[in-house]
Structures are given as structure tokens and as C-alpha cells.
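Peer 1: no sequence on this one, just coordinates:
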């Protein structure tokens, strides 16, 4: 089979090559991959910058959708021919991947593969962070830092579907135009020197919820704009630097600083995670949330796809289709 293989710790060490096809071990199924998202986290894993180091050589690719072509001993949830989607962590940028059946979910009939793979990490992260961490209510204000990226754009659309007023924050006017197109009510350029004051002007009583995918220098001014009882949810550090915030801010505001990480949430809150997955799939299948696929690549363009997503000009969702 063909697969994108990383032999080192950089984009120059990536190549699409012929490799042996996987076989299903006990509790595993082999999936013929039809589509996979190309996410920022995939670029970090491929270049050795992710918090978990993967021994080389390996095939990156986390969120996949496809069809079961082989089942291993003890598998009870799936059979050959079933449409499935799920999270692989690595291995997804290939024509076939072997996964534990517990890593997969059945794909609804009305959800095509290119949308089913989107219900992996980016959209799960956005939904969980908004619903289970921030507990967003209709009518509340939601500020999304890094709103043009995969998780950020998902958060914009999901927050709108939940009835929130969404303020999208991004680093360029092109990215802000994109967030307006997908439903943001207001937009703010993060490079503006009066970023905090702009947030306060838009939300005179204080922001209800901040989703922070960026970290670095943006976090503190955003937290200062949160109102009494507001929630600040830490999701990631796309800037490359974790935020350092004065803890007197949540003390004085009666606000909450929360963290969300997908693996620990699914491990510790499995019932909520399962309910969230069902709800998210219904939102996308119904058309209430329409993921903006802004770039499509085939497997032979795998290196180009990762370079594209790693670039700061990228916005929306990139999908790799295996053919």
C-alpha cells in the first residue's frame, strides 16, 4: 500500500512510499482509509515538536474515515464493509490503517467520509470545550482566540449553533474575513494594541466565555476582558508559548480558568464524551454546522498538505482523500 512515512524530524524527512499493508491483530480492525483531516497537531508530530514523541519511522495522521476490510480475533462491534470513523493518533495518512475497535465509531449513513473524519480531534475538541468545559448557554458571548484554524473555526460554528454571540479573533484581515463568512458576529484583529479594550467595548458587562487555542501574549488581555463568573478555557498553544497569567484576575472576577485536553477528557469523562460525539455528528449531518473544507489533497500530495497546514496563512480545514 501507499503511505506517508516520516523517517526523521522534519518535512524534508517525509515521503509517500510503498509499505506493507497492516493486518488486524486481536481486538483490531483494518480500515481502508477514504479521508483524513490534516491538522496542526499532525505537523507537530511529524516534525518532532509534539508533547509526545513518536519513534521513527512512522506514518502521521490522526482523524480518519473509511471502511472496514478486515477484523481481528475478539472484535464484536464491527464487521467487514462497515463504514467507520475515529482517531488513530498516528497511521492515518495511508491507504490502510489497523486500529483497535475502541478507537472507532460507526459512521451514520448521511455523513460522507470527508465530513465524518472531521468529527475527530478538531471538532470534538471545540464541542467538548464549549459544552462540557465552558457550559455555553444561548445568548452568551464567546470569544475564540485563533478563530481561523481547524479547532477555532469549528468553535465559531458550533458556538453559533448553540445560540451564542461569537467574537472571532485572528492575526490577519484575510482570516477575519473567513471567520465572518462562517458565522462570527464580530471580529477583532489580535495585533491591535487595544485588543483588551475592543473586547470590553463589544461586551460591556464582560465576556462570558473565552476559548484560547493560542496562548502566549494573547491570553492575559483576553482573561482581563472576562466578566464576573466568566469562563476561560485553555485548549492549546498555537503561538508555541504557554500563557503566564496573574492568578489575582480570576480571584477578583469570580471567574474560572479551565483546561481541556481530548485524551484525558475521553478517559475521565467517557459518558459525556460519548454523548458529545452523538450530538456533534447530528449537528454536522443535519447541516446546522457546515465544516469549511478549504483545501483538499490526495495521498501523493501528503508532504505538501502538511506544509500547507503548518503555514500561518492556512485557515479552515484541510482534508486528505485517499481515492
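Peer 2: Alright, I've got the coordinates. Given the structure is predicted, the values throughout are model-derived calculations rather than measurements.

Peer 1: every contact and neighbour count from this point should use C-alpha atoms.
Peer 2: Will do.

Peer 1: check contacts around the residue positioned nearest the centre of the chain.
Peer 2: Nearest to the mean C-alpha position of the chain, counting by CA atoms, centre = their mean, stands residue 122 at 1.4 Å. Listed by CA atoms under 8 Å, 6 or more residues apart in numbering, the contact partners of residue 122 are 39, 150-151, 154.

Peer 1: got TSV for those, with secondary structure and distance to residue 214 too?
Peer 2: Shown next, in TSV, are the contacts of residue 122 (DSSP: H, G, I helix; E, B strand; the rest coil; distance: CA to CA, whole Å):
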residue	secondary structure	distance to residue 214
39	coil	15
150	helix	12
151	helix	11
154	helix	15
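
Peer 1: out of those residues, who's nearest residue 320?
Peer 2: Distance to residue 320 across the contacts of residue 122 (CA to CA) is lowest for residue 39, with 10.3 Å.

Peer 1: pull the number of nearby residues for the closest one.
Peer 2: Neighbourhood size, residue 39 [other CA atoms under 10 Å]: 25.

Peer 1: check residue 48 too.
Peer 2: So residue 48, with other CA under 10 Å, has 17 neighbours.

Peer 1: okay, now the one to match up with it:
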């Protein structure tokens, strides 16, 4: 038996329950991991409320990524060993004391990286990396606008964009959040709670923005689209503002720009090789000191409701992580 956070019906975080459940069976090509930390993502807040594009059958355990120690390997798994510290993408849910994952979704944690940092590494960095490399094809010297720049995904886009040689403009909703973005490499900042985003962009990028990284949507997407440079690219990641924007096709024509989507989770199905390659590239960047993951809150799993509210209420900068003893 092992404790797991269960969603038995769509609702707020308080509707979740922490219960003892049967341990998961170990299948062919799988690894059993004793979880030490598991990170929240904005998608988790949508999943438990029934607002995500995927709706698992009840009861289910939320959580997409975790870090811990390998306790058991199925026959044929060669790249891992029992006792090894690992990070993993968990299709069966990460908010539990132990889980079983496909061996291909497990990576060793590099020396010097703690469990909380490792737990929040794959999804946020992986999303930003594939968005800026594969989809936007960001080039050195281009101007990159990151909306929601202090969030779990946005902050990684600031770091990766800077590492790729872009001029990074970070936009967020408070001076405190923008201070974090500056500390992680932003060249310019915009407080869109106090400043007009469209007007400030015209000041900071008179010729327009080459690439927009947008996990927010709503009015911020609209303002960014109207400030695109010739041949600019806007990457839609998510809709934290609540409104899914509608794209006026005439603006795409006039500006010769493109709106591209990035659903990182779909790479596991459609291009797992590229997903793994991307994560290895990111770990190499971390090893060279190019990335500095930021965990703003690490809470025990018993405080799961507080953790969810920190994320959904946009009160966190960087990642929110649940810890397990």
C-alpha cells in the first residue's frame, strides 16, 4: 500500500483526497520509483476541474513529473539501476508515494541537482525548449517577448531565450515577479498590471517583436499579435488568463507573421525521440550553468490544496513542488 492523491470527481483542490491505495504492478519495460518530490503544472489545475483537453477516468492521481529513487526494474531495463536518483514523466500520476513509469520516461538526476529541482525540470523546460527551438526557430539577435514571465513555464522561456542569444522582454503582473525574471536573464521588463502592454512594446521594440512565447492568452495575446515584426512568430502555449484568443487572419496577412501551437505532451506520442533529445540538451545546458531552475514553494503533500491555490492564484514565481518523506 502507498499514499496517493486522488481525484474522484472534478472540482476545486479541496475535493481531492489523500488515501492509501494498492501499489501499482510493474509491467514490461517499466521502472518503480519511490517519489521524493513532485511538481505542479498549470495543466494540473485544469485537469482536476475538468477543463483540460484530456479527462482521465475516475479515480485518478494528478501530477505529470516527479523525482525520486529507483526501487525496482523490470527485466530488460539496462540504462538504470536500483538506488539511482531519477526524474520521471508519470503517466499514472506523480502525486503519490511511489509510481511505475515507462523506462524511456526516466532520466538520471545529475550530481548537484536536488529532488525538488529535478521534479520540476522536465515539463517547464521541455515545453519552452521545443517551443523556441522546433516551433519558433528563435535566432540569436532576435527579440523575444515572454508573457507570464515569472511562471513555471515563462521563467524557463526567459532563461532559454537568453541562452539562445535573444534579446528578452519579460512581461508579468508585478514588480516582484519581474525582479525574478530580471534575475534569470530578462533584458527588459513590462508590468502589464500597471502599464499598457501594447504601448510599452512599441517603445521597447519599435519594429515589432520577432517571437512571442504566450502561456497566458486573452488580451495579452491580442496586444502581442498587434506588435509582431515582419515574419514574426507567436507560440501559443496555454490560456492562464482564461480566454482563448481568436486570431484575426488579416493581421497574419498584413504582418506576414505566424501563430504556432505547442502541446508538449503530444511529443510523447508523436515524436518521443525528439522529446528525449530535447531533455538531454537541457540537462547539458544546466550542467554548463546556463539554466538556474527556481522553486518558489516546496510544500509537504498534505498541503496539496495550498499548493494548487498558489499556482492557480498566480502567487508563485517559478515552480511549486510537493515533497514526500
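Peer 2: On my side now, so go ahead. Everything numeric here is computed off the predicted structure, so don't read it as measured data.

Peer 1: quick one: TM-score?
Peer 2: After superposition, the two chains reach a TM-score of 0.93 (TM-score structural alignment, normalised by the length of structure 1), with 323 aligned residues with a CA RMSD of 1.9 Å.

Peer 1: for the helix ranked longest in structure 2, give me the average deviation versus structure 1.
Peer 2: Determined from DSSP state H, the single longest helix within structure 2 is helix 272-287. Once the two are superposed, helix 272-287 of structure 2 sits an average of 2.0 Å from its aligned residues in structure 1 (mean CA distance after the TM-score superposition for structure 1).

Peer 1: next, the buried residues of that helix.
Peer 2: 275-276, 278-279, 282-283 (16 or more other CA atoms under 10 Å).

Peer 1: closest one of the residues you listed to residue 110 of structure 2?
Peer 2: Using CA to CA, these come closest to residue 110 of structure 2 at residue 283, 7.9 Å.

Peer 1: and that closest one? What does it align with in structure 1?
Peer 2: When structure 1 is aligned by TM-score structural alignment, residue 283 of structure 2 is paired with residue 281.

Peer 1: the closest residue to its match other than its chain neighbours - how many residues pack around it?
Peer 2: Spatial nearest neighbour of residue 281 of structure 1, excluding adjacent residues (CA to CA, 6 or more residues apart in numbering): residue 119 at 6.9 Å. By the criterion of other CA under 10 Å, residue 119 of structure 1 has 26 neighbours.

Peer 1: from residue 253 of structure 1, how far off is residue 119 of structure 1?
Peer 2: Residue 119 of structure 1 sits 35 Å away from residue 253 of structure 1, going by CA to CA, to the nearest Å.

Peer 1: alignment lookup: residue 36 of structure 1 to structure 2.
Peer 2: Aligned partner of residue 36 of structure 1 by TM-score structural alignment: residue 38.

Peer 1: can you tell me the SS state at its match?
Peer 2: Secondary structure for residue 38 of structure 2, judged by DSSP: H, G, I helix; E, B strand; the rest coil, is strand.

Peer 1: so which strand or helix has the residue nearest to it when sequence neighbours are not counted?
Peer 2: Distance criterion CA to CA, 6+ apart; nearest residue to residue 38 of structure 2, sequence neighbours excluded, is residue 66 at 4.1 Å. Using DSSP states H and E, the element containing residue 66 of structure 2 is strand 65-73.

Peer 1: pull up the aligned stretch in structure 2 for stretch 116-123 of structure 1.
Peer 2: Using TM-score structural alignment, stretch 116-123 of structure 1 pairs with 118-125 in structure 2.

Peer 1: residues in contact with stretch 211-230 of structure 2?
Peer 2: Taking CA under 8 Å, 6+ apart as the rule, stretch 211-230 of structure 2 contacts 131-132, 136, 138, 142-148, 153-154, 157, 197-198, 201-202, 207-210, 232-245, 251, 255-257.

Peer 1: rewinding a little: output the contacting helices and strands for the helix or strand following the strand holding residue 66 of structure 2.
Peer 2: Tracing the chain C-terminally past strand 65-73 of structure 2 and defining elements by DSSP H and E, one meets strand 85-89 next. Secondary-structure packing of strand 85-89 of structure 2 (3 or more CA pairs under 8 Å, 6 or more residues apart in numbering; DSSP states H and E): strand 65-73, strand 106-108, helix 115-119, helix 122-130.

Peer 1: again, 7 Å this time
Peer 2: strand 65-73, strand 106-108 (3 or more CA pairs under 7 Å, 6 or more residues apart in numbering; DSSP states H and E).

Peer 1: residue in structure 2 paired with residue 203 of structure 1?
Peer 2: That one, residue 203 of structure 1, aligns with residue 205 by TM-score structural alignment.

Peer 1: same question for residue 70 of structure 1.
Peer 2: Residue 70 of structure 1 maps onto residue 72 in structure 2, by TM-score structural alignment.

Peer 1: may I see the buried residues of the match of stretch 116-123 of structure 1?
Peer 2: Those would be 118-125, for stretch 118-125 of structure 2 by 16+ other CA under 10 Å.

Peer 1: how about stretch 301-320 of structure 2?
Peer 2: Buried-residue list, stretch 301-320 of structure 2, by 16+ other CA under 10 Å: 301, 304, 307-309, 311-312, 314, 316-320.

Peer 1: that one maps to which residues in structure 1?
Peer 2: Under TM-score structural alignment, the match for stretch 301-320 of structure 2 is residues 299-318.

Peer 1: from the chain's centre, how far out does the matching stretch sit?
Peer 2: Relative to its parent chain, stretch 299-318 of structure 1 has a centroid offset of 14 Å by CA atoms, centre = their mean, to the nearest Å.

Peer 1: measure it end to end?
Peer 2: OK, stretch 299-318 of structure 1 end separation, CA to CA: 12 Å.

Peer 1: need the contact list for residue 252 of structure 2.
Peer 2: Residue 252 of structure 2 makes contact with residue 258 under the criterion CA atoms under 7 Å, 6 or more residues apart in numbering.

Peer 1: helices along the stretch 201-323 of structure 1, start to end?
Peer 2: 219-224, 248-253, 262-268, 270-286, 302-310 (DSSP state H, counting those that start in this stretch).

Peer 1: can you tell me which of those is nearest to residue 87 of structure 1?
Peer 2: Short answer: helix 262-268, nearest of the helices of the stretch 201-323 of structure 1 by CA to CA, at 10.4 Å.

Peer 1: list the buried ones in the closest one?
Peer 2: 262, 265.

Peer 1: which one in structure 1 is aligned with residue 139 of structure 2?
Peer 2: So, by TM-score structural alignment, residue 139 of structure 2 is matched to residue 137.

Peer 1: distance check, its match against residue 257 of structure 1.
Peer 2: Taken as CA to CA, the span from residue 137 of structure 1 to residue 257 of structure 1 is 17 Å.
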